[in-house]
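Participant: Dropping the sequence and predicted coords here.
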Amino acid sequence: MSETESNIATQQTFGDAVNSGDLDVFDTVVAPECVDHDPAPGQVPGPQGFKAFFSDMRTAFPDLHVEVETLVADNDQVAFAYTLTGTHGGVFDGHDATGKSINVRGVQISKFSAGKMTERWGSSDELGIRTQLGLA
C-alpha cells in the first residue's frame, strides 16, 4: 500500500469512528501531538481533543453522520469536502434539543506521518447549523 493509500485509509477510519461513535479509535489514527489548527473552544491537542469534541457533537446529534463527497490526496495530506447531517437530540452549545435536522457542508485537510494524523485544518458551516436549528 502506498503512503497516499495508507493516509486515505487512516482518514476513512477516522470518519468511520465519527459516524459509529467508537471514538477510542482516535487513539490508533491520531498522533498524540496532533494539532488542530481550527479547534473548538477549549479543544486540547491529540486524540483526546477529538474525542471530547465528537463526544459533545454525538450527544447533541446522536445520529451524526459525515459523508465524504470528494477527496484528493498526496503523499502526506488528504483533503476532502463533506456533508454533515444529524438530528438535534441533545444539548448543543448550551441549547436544548430542538428535534430539528441539520444538513451542512464542510471541508478538511489532514496531514499524516507514520500512518497517523499530525495536523488538521477545517471548516464546517456553523452558521448553517445554527440557522437550521433556529438558533441564529
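Facilitator: Thanks, I have the structure now. Quick caveat: nothing in here was measured; it's all calculated off a predicted structure.

Participant: from here on, contacts and neighbour counts on C-alpha atoms
Facilitator: Noted.

Participant: in the longest strand seen in the chain, what counts as buried?
Facilitator: Ranked by number of residues, the top strand in the chain under DSSP state E is strand 101-113. Within strand 101-113, the residues that qualify as buried are 101-102, 104-112, counting by 16 or more other CA atoms under 10 Å.

Participant: this is the other structure I want to compare:
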Amino acid sequence: MTTEENTAVVRRFVEEVENRHNLGALDKLFSPDYVDHSGISTLPLTLDGTKQFFTILFTAFPDIGATLNDQVAEGDKVVTRKTFHGHG
C-alpha cells in the first residue's frame, strides 16, 4: 500500500470505529491474523480481542469519540496524534 493509502486506512479507523462505534469496520480494516501490540489490554491480542476492547470501551463511554489532530506517515508506518472526547 502507498503512504496515502495507509493514512486513509487510519483516518477511516478513527471515523468508523472510534467515532461511529462501527465494530463491523474492523473486519474490513484489520487483517484476520492481526496481532495487537499496544499493551493496553489484558484481552486476547487478536481481532476478536480488539472487538471486545472496543465493546467494553463504548459501553463505559457511549459518547466517546476522537479528533485526529496530526498524522505523519513514512513507508508502511503511520503515526497519529488524537484527542479523545466524551463523558463517562
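Facilitator: Looks like it came in fine. Source: prediction; values computed, not measured.

Participant: Mind checking the TM-score on these two?
Facilitator: Once superposed, chain against chain, the TM-score is 0.86 (TM-score structural alignment, normalised by the length of structure 2); 87 aligned residues with a CA RMSD of 1.5 Å.

Participant: isn't there a strand covering R58 of structure 1?
Facilitator: No. Assessed with DSSP: H, G, I helix; E, B strand; the rest coil, R58 of structure 1 is helix; it does not lie in a strand.

Participant: where's the residue nearest to it when sequence neighbours are not counted relative to S124 of structure 1, distance?
Facilitator: Excluding the flanking residues, the one nearest R58 of structure 1 by CA to CA, 6 or more residues apart in numbering is L64, at 6.0 Å. Per CA to CA, to the nearest Å, L64 of structure 1 is found 14 Å from S124 of structure 1.

Participant: Between the two, point out the one with more neighbours.
Facilitator: L64 (21 against 16; other CA atoms under 10 Å).

Participant: Pretty sure that one sits against M57.
Facilitator: Yes. Taking CA atoms under 8 Å as the definition, L64 of structure 1 is a contact partner of M57 at 7.5 Å.

Participant: Residues contacting the lengthiest helix in structure 1, please?
Facilitator: Longest helix in structure 1, counting residues (DSSP state H): helix 3-20. Contact with helix 3-20 of structure 1 is made by 23-26, 29, 54, 63-66, 73-78, 112, 115-117, as judged by CA atoms under 8 Å, 6 or more residues apart in numbering.

Participant: Throw together a ChimeraX command that grabs the buried residues out of the residues you listed.
Facilitator: Filtering the contacts of helix 3-20 of structure 1 down to the buried ones (16+ other CA under 10 Å) takes a single ChimeraX command:
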select :23,25,26,29,54,63,64,65,66,73,76,77,78,112,115,116,117
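
Participant: Just the ones of the contacts of helix 3-20 of structure 1 in helices?
Facilitator: By the criterion of DSSP H, membership of the contacts of helix 3-20 of structure 1 in helices covers 26, 29, 54.

Participant: Okay then, goodbye and thanks.
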